[in-house]
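Participant: Here is a sequence together with a model predicted from it:
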Amino acid sequence: MHKVLIVDDDVELTAMLSRYIRREGFDTHGVHRGEIGVAEALTGQYSIVVMDIMMPNLSGTEALRRIRASSNIPVLMLTARGDNVDRIVGLDMGADDYVPKPCTPGELVARIRAILRRVDSRDVPSGPAPKLLQAGELRLWTGTRRASWQGQELELTGTEFSLLEVLARHSGSLVSKQEISQQAFGKPLEPYDRRIDVHISSIRQKLGLRADGQSWIHSVRGRGYQLLED
């Protein structure tokens, strides 16, 4: 059973969300301070963290930064509706997705399930070797969701892995953002949604630059992205 950590200073909301998520087949635990949320997230007991951005003492963005310093556990941020700045900052710091508040418990559970489908941290049972996807010097083991770049281990969040997997499968070809959203997230791209752009920016930083000073991921304004092999 997947265990969900909820970090939100709203005690009543946390209790309500916990009850609903448990009815949907998950185990849950709620805490109300960012620093406690960080400590809990790093225990290894949880499959995913749901965390509010606006919290006293330690904000959700700072808590996310501390978590990302040593863990790639999936993190779903709760943001104020219409606050694009918080969303972009959260994604840029490594959040896997966000849900604007107020949100329905059903929408939240759907997002949790979507992330967990993409990111399964359980060990793959013994048997055939995990499938290897290779594009140039990029290698992706899709079974274990491990990645290497130029012979070195590549640390990716779950969402980054899903996006890079889509680009690798179409290596050398331009992939529209609509196609990327459908294949990586299983849903159409919403108007003014910048999460793909923000995650691609993070992936670019991790891959570094080509010998000619250009990015390994080429963008065509208004059309999409292309992973270059050489």
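Facilitator: Sure, I can see it.
Participant: When you work out contacts or count neighbours from here on, use the C-alpha atoms and nothing else.
Facilitator: Will do.
Participant: got a list of contacts for the helix or strand residue 76 falls within?
Facilitator: In this assignment (DSSP states H and E), residue 76 forms part of strand 75-80. Defining contact as Cα atoms under 8 Å, 6 or more residues apart in numbering, one finds that strand 75-80 is touched by 48-54, 60, 64, 86-87, 90, 94-102, 112.
Participant: In strands only, show me those.
Facilitator: Counting by DSSP state E, those place 48, 49, 50, 51, 52, 97, 98, 99, 100, 101 in strands.
Participant: Just give me the neighbour total for the third one.
Facilitator: Think residue 50. 24 (other Cα atoms under 10 Å).
Participant: Roughly how far does residue 128 sit from residue 118?
Facilitator: Between residue 128 and residue 118 the distance is 21 Å, computed by Cα to Cα, to the nearest Å.
Participant: what's the answer for residue 221, then?
Facilitator: The value you get for residue 221 to residue 118, if Cα to Cα is used, is 27 Å.
Participant: more crowded one of these two?
Facilitator: The residue with more neighbours, out of residue 221 and residue 118, is residue 118; 17 against 7, by other Cα under 10 Å.
Participant: and the comparison structure, right after this:
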Amino acid sequence: MDIYLKNEGYRLLKANDGQEALELLERYQVDLIILDVMMPRMDGIEACMKIRESKNMPIIMLSAKGQDMDKIAGLSIGADDYVTKPFNPLELMARVKSQLRRYHQFSGPQRSDESELEIGDLVINTSTHEVTVDGQEVQMTPREFAILELLASNQGIVLSMERIYQEVWNEPFMESKNTVMVHIRKIREKIEKDTHNPRYIKTVWGIGYKMERL
């Protein structure tokens, strides 16, 4: 991984465990994190949860566990992508580039044509990557923001899970319903007062999701 990343021109910081990674994040500006699940002292799951308490850069999880529930667990605690070992290094490079493009798109310099999407008390600023509910800012990962923006830009229109996945992940769907469902659940936890009776994101059973017109 070190060789491939450096060949692509990336600068790297290496940590031997999750605790060391947290210490590096306090001292350096980091644009993307690749976390192995199995690490000493503090594993990747706990490290991801700690990072997500204050930071929103993309996190790619690596694990030898390939079961759906393991992937769902990784995505549920804030990871943006999950890669199962063994993997092709070129596939990982493609995922790194995709995550960085999206992250820099949303967190780059503020444009003069700043635009906002307002749905009831939910405000989505597509220029600054800021989301507020009832005036309170809500922290979103790049993936979560991309899904929320996609739904908000198509208010009242039902979007299939296949379309959401293909537009946000920029890759073929390949039966990735669980991935979309996990991200929708995380978004609801952040913007909905009652996740069992959501106000903003409605489930259209058998089809997908839509953002209500309010």
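Facilitator: Yep, that arrived. Owing to the predicted nature of the structure, the values given are computational and were not obtained by experimental measurement.
Participant: Alignment lookup: residue 166 of structure 1 to structure 2.
Facilitator: Counting by TM-score structural alignment, residue 166 of structure 1 corresponds to residue 150 in structure 2.
Participant: Quick one: residues contacting that match.
Facilitator: Per Cα under 8 Å, 6+ apart, neighbours of residue 150 of structure 2: residue 164.
Participant: my guess is residue 130 of structure 1 meets residue 143, correct?
Facilitator: Yes. Counting by Cα atoms under 8 Å, residue 130 of structure 1 touches residue 143, with 4.9 Å between them.
Participant: if we can go back for a sec, now for the ones in strands among the contacts of strand 75-80 of structure 1, which sits with the most neighbours around it?
Facilitator: residue 51 (30 neighbours).
Participant: Correct me if wrong: that residue contacts residue 60.
Facilitator: Yes. If you go by Cα under 8 Å, residue 51 of structure 1 and residue 60 touch, sitting 6.4 Å apart.
Participant: measure the residue nearest the centre of structure 1 to residue 4 of structure 1 for me?
Facilitator: Closest residue to the average C-alpha location of structure 1: residue 96 at 2.1 Å, with Cα atoms, centre = their mean. Using Cα to Cα, one obtains 14 Å as the distance from residue 96 of structure 1 to residue 4 of structure 1.
Participant: same thing with residue 72 of structure 1?
Facilitator: Where residue 4 of structure 1 is concerned, residue 72 of structure 1 sits at a distance of 15 Å (Cα to Cα).
Participant: Kindly report the same for residue 230 of structure 1.
Facilitator: 41 Å.
Participant: Looking at those two, which has the bigger crowd around it?
Facilitator: Neighbour count, other Cα under 10 Å: between residue 230 of structure 1 and residue 4, residue 4 has more, with 22 against 10.
Participant: now stretch 90-98 of structure 2: which residue numbers in structure 1?
Facilitator: Aligned by TM-score structural alignment, stretch 90-98 of structure 2 falls on residues 106-114 of structure 1.
Participant: Superpose on structure 2 and give me the mean offset of that stretch.
Facilitator: Following the fit onto structure 2, the mean deviation recorded for stretch 106-114 of structure 1 is 0.7 Å by mean Cα distance after the TM-score superposition for structure 1.
Participant: Please spell out which residues along that stretch are buried.
Facilitator: Residues of stretch 106-114 of structure 1 classed as buried: 108, 109, 111, 112, 114 (neighbour count, 16 or more other Cα atoms under 10 Å).
Participant: repeat for stretch 171-180 of structure 2
Facilitator: For stretch 171-180 of structure 2, using 16+ other Cα under 10 Å, the buried residues are 179, 180.
Participant: quick one: contacts of the helix or strand encompassing residue 219 of structure 1?
Facilitator: In this assignment (DSSP H and E), residue 219 of structure 1 forms part of strand 217-220. Strand 217-220 of structure 1 is touched from outside by 204, 225, 226, 227, 228, with contacts defined as Cα under 8 Å, 6+ apart.
Participant: same question, stretch 195-215 of structure 1
Facilitator: For stretch 195-215 of structure 1, contacts defined as Cα under 8 Å, 6+ apart pick out 88, 91-92, 94, 97, 149, 154, 156, 159-160, 163-164, 177, 181, 216-217.
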